[in-house]
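[1] Provided below for reference: sequence and predicted model.
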Amino acid sequence: MSTNKREQDSTQDSSRRLAVIDTWFPWKQSGFRYWENMQIFSQRPDTLFFAIQPYHDEFPAPVHHFSQFKSLAVSERITDIYCVFLNLTLSLFGTCSLPDGSNMPGSNPSWNIGSFLEERQIRLHATIYPGGGLSPLTNPEFLRIAGRYCSTIFTNVEEVLLAVPGSLYHPVVINTDLYDYSPKLHQLPIQLAFSAYNSVRKGFPLMADGFNRLSEHFHLHLIGNWDDHLHLLTNKNYTFHGILSPERLKSVYEKCHVFLNCSIPDQYALDGFPTTSAVDAMSTGCVLVSTNPRNDRLILEPEKDFIEVQPSGQAIADALFWIKDHFGEAMQIGANGANKIKNRFDAKQIVKSKLSHIFSE
């Protein structure tokens, strides 16, 4: 059977029924989880959705409280569950700690439905991305436990691929229909974007050091909860937007030329590469300038799809001055990156592939 035929048959298999379990949902600010679940509903409209803490953002299907899962799983004949993040995956089977006493951060044994899943022979499928309990300090035994309990594990990081035999590489999804390509105008100032939630690993002081070295030919759009870091910006050519909705983010990215990712190693937290915010911006044609602390080469090629820099303010500033002086060449890198994102990170195609693997088990 061809791959396309197998995917079509598996995603339309009426003998199997999927439930998605999330923590805080539907929540647009969760980014990839929101767009992924939108696509799951689009491609498998009989899917049931559950949340530990239901939220109120718009979504085309009812989202049930997790407390209703067992009764609905029986009455609606659920055969498969999909969830995201290591701590939720382990919580659902009640494996939140190891014999040595170490605990999985963010897990909750009260969410344990493991015996029910085993009794009903319901398969669990999980995506394990950075965050959600996966950090540089995570004991690999937690990953191996997830591998034993899950029928399928998807990931975008080598740590999981190495620890869990048979795990499948899938990039983070984005809504390329929303964040579509927008040609960049050759005009000054060069518009820069830095978008992230406030955390050490995002490298705000490093970004500020680079930005403070720039001339009036650059303007920074700062997105996120960075109120307590603004004093680090001695260069005042910036606009602080705070936290924005996806739709408002799109309008900012469309007018920007460059997205800055200044991530630094952090022993307590882990980012994938590229980050979700970087992928969103790249999809619109922004040139990604990144420190790439993971030295990731799985999809994006430096100097072809993005510009890689050393983690120093001077290196960041030098790369931005080069972009100003070689605008056409730089924007071609942005176009290459946007094309790579469209082909490899599109929510429709990634969800189609995930559902194919889930229902071919």
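    Structure's in. What do you need?

[2] okay, CA-based contacts and neighbour counts for the rest of this
    Fine.

[3] mind checking which helix or strand the closest residue to Glu7 other than its chain neighbours is in?
    Closest residue in space to Glu7, ignoring its immediate chain neighbours: Ser356 at 4.8 Å, by CA to CA, 6 or more residues apart in numbering. Under the criterion DSSP states H and E, the helix or strand holding Ser356 is helix 347-359.

[4] what are the ranges of the strands in this structure?
    For the chain, the strands identified by DSSP state E occupy 18-25, 48-54, 63-65, 80-84, 123-128, 152-155, 168-169, 190-195, 218-223, 238-242, 258-261, 287-290, 307-308, in order along the chain.

[5] Format those strands as JSON lines; extra columns: mean neighbour count and distance to Asn37.
    Below are those laid out as JSON lines (neighbours: other CA atoms under 10 Å; distance: least, CA to CA, whole Å):
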{"stretch": "strand 18-25", "mean neighbour count": "22", "distance to Asn37": "8"}
{"stretch": "strand 48-54", "mean neighbour count": "19", "distance to Asn37": "9"}
{"stretch": "strand 63-65", "mean neighbour count": "19", "distance to Asn37": "11"}
{"stretch": "strand 80-84", "mean neighbour count": "21", "distance to Asn37": "10"}
{"stretch": "strand 123-128", "mean neighbour count": "24", "distance to Asn37": "12"}
{"stretch": "strand 152-155", "mean neighbour count": "24", "distance to Asn37": "15"}
{"stretch": "strand 168-169", "mean neighbour count": "17", "distance to Asn37": "19"}
{"stretch": "strand 190-195", "mean neighbour count": "23", "distance to Asn37": "23"}
{"stretch": "strand 218-223", "mean neighbour count": "20", "distance to Asn37": "25"}
{"stretch": "strand 238-242", "mean neighbour count": "15", "distance to Asn37": "26"}
{"stretch": "strand 258-261", "mean neighbour count": "27", "distance to Asn37": "26"}
{"stretch": "strand 287-290", "mean neighbour count": "26", "distance to Asn37": "27"}
{"stretch": "strand 307-308", "mean neighbour count": "22", "distance to Asn37": "31"}
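
[6] next up, a second structure to put side by side with the first:
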Amino acid sequence: MRPFTFAQANDVETAVQELTSHQNSKFIAGGTNLLDLMKIDVMHPEHLVDITHIALKSIEDTEEGGLRLGALATNADTAYNEQVEKRYPLLSHAILAGATGQLRNMATNGGNMLQRTRCYYFYDTDTPCNKREPGSGCSAINGYNRDLAILGTSEYCIATYPSDMAVALAALQATINVTGKDGERTIPMGDFHRLPGDTPHIETNLKEDEIITSIDLPANGFRSHYTYLKLRDRASYAFALVSVAAALELDGDTIRQARIALGGVAHKPWRIPEAEATLQGQRATAENFRKVAEAYLEGAKGYGHNDFKIELAKRAIVRALEQAVEMEAKS
């Protein structure tokens, strides 16, 4: 690990000032991703700003009837929060599907939004990687790419974004609240992460001087008909090959509203509102679910080892929606 300087911030304003007054600075909270990357020299910030003492750990109601998750609340505290479990069980289940208990006890909600890809070549500093070193090339496209993206890829990068929490937040249409030198602003969850294009090293639309302060959940948590389906190589401590956050509002067997977000298949949580809308007014049948699954995977491209993920994702969407229909008996 390379040498770095360190400062502690007790409020958002100081944190932003510390970040912007030093070159190559990063915020650190739980450090469950950043420290690993520093140890293997994938990331080498020159200055770290400890934000763990800022009062951003609360989980509280919003005036709009939703719930605000503090950026520094841990994943564990969020998943087991009484209001999250009761009103947003999809989010609770998604968080608990990720990492391990020990990591969830340290990882923060804001940090979860900013975790970086687990692409093998990103972690291997002896191989070219446009995400790690822009312009060097993408080793994964012609390399071993079994776990990597099939949607939204480019000739510069086929990495996937690994968060489980973010997939549920995308389905719930959460918003991210941030603060920077120019003040506060809100970023819709669907606009927070970027597709790789020709700049895969720029992973979010968060400005360099901004800090995530909280995440807002809307009033509708789809608490009756939901599921988070995560398909992976082993039952725990494994990233998704494909994951699906599915949420439905039903009137009998008729779909009033549908939400679907995919993980493990793209550079960001993958959601197509136009495809979801085709389910409105339709019966909740496997046939209709297969139609929306085909729409979600339109344009998908495999790179050899990950070709199987296209069909796997389609089947996962159908299965997740069927499970969401059946969830009523458990709600």
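    Structure's in. What do you need? Model, not experiment: these values are computed from the prediction.

[7] Any idea what the TM-score is?
    Here the TM-score of the superposed chains, computed with TM-score structural alignment, normalised by the length of structure 2 as the reference length, equals 0.27; 156 aligned residues with a CA RMSD of 6.7 Å.

[8] From what I see, the residue nearest to Glu7 of structure 1 and Thr3 are in contact.
    No: at 9.3 Å, Ser356 of structure 1 and Thr3 do not qualify as touching, with contact defined as CA atoms under 8 Å.

[9] When those two are compared, which one has more neighbours?
    Neighbours per residue (other CA atoms under 10 Å) separate Ser356 of structure 1 from Thr3, with Ser356 holding more: 21 against 10.

[10] and that one, what does it touch?
    Contact analysis of Ser356 of structure 1 by CA atoms under 8 Å, 6 or more residues apart in numbering lists Arg6, Glu7, Gln8, Ser10, Thr11.

[11] I'd like the strands of structure 1 laid out as JSON lines, including distance to Phe204 of structure 1.
    Formatted as JSON lines, these follow (distance: least, CA to CA, whole Å):
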{"stretch": "strand 18-25", "distance to Phe204 of structure 1": "27"}
{"stretch": "strand 48-54", "distance to Phe204 of structure 1": "31"}
{"stretch": "strand 63-65", "distance to Phe204 of structure 1": "36"}
{"stretch": "strand 80-84", "distance to Phe204 of structure 1": "27"}
{"stretch": "strand 123-128", "distance to Phe204 of structure 1": "26"}
{"stretch": "strand 152-155", "distance to Phe204 of structure 1": "27"}
{"stretch": "strand 168-169", "distance to Phe204 of structure 1": "30"}
{"stretch": "strand 190-195", "distance to Phe204 of structure 1": "9"}
{"stretch": "strand 218-223", "distance to Phe204 of structure 1": "10"}
{"stretch": "strand 238-242", "distance to Phe204 of structure 1": "13"}
{"stretch": "strand 258-261", "distance to Phe204 of structure 1": "9"}
{"stretch": "strand 287-290", "distance to Phe204 of structure 1": "13"}
{"stretch": "strand 307-308", "distance to Phe204 of structure 1": "17"}
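
[12] So which of those strands is nearest Leu143 of structure 1?
    Ranking the strands of structure 1 by their distance to Leu143 of structure 1 (criterion: CA to CA) puts strand 123-128 first, at 9.0 Å.

[13] quick one: which of the contacts of Ser356 of structure 1 is nearest to Ser290 of structure 1?
    Of all the contacts of Ser356 of structure 1, Ser290 of structure 1 sits closest to Glu7, with 35.2 Å by CA to CA.

[14] gap between the closest one and Ile145 of structure 1?
    Separation of Glu7 of structure 1 from Ile145 of structure 1 (CA to CA, to the nearest Å): 28 Å.

[15] and if you look at Asp209 of structure 1?
    Look at Asp209 of structure 1 and Ile145 of structure 1: by CA to CA, they are 42 Å apart.

[16] same thing with Ala73 of structure 1?
    24 Å.

[17] ok, now Ala278 of structure 1?
    Ala278 of structure 1 sits 31 Å away from Ile145 of structure 1, taking CA to CA as the criterion.
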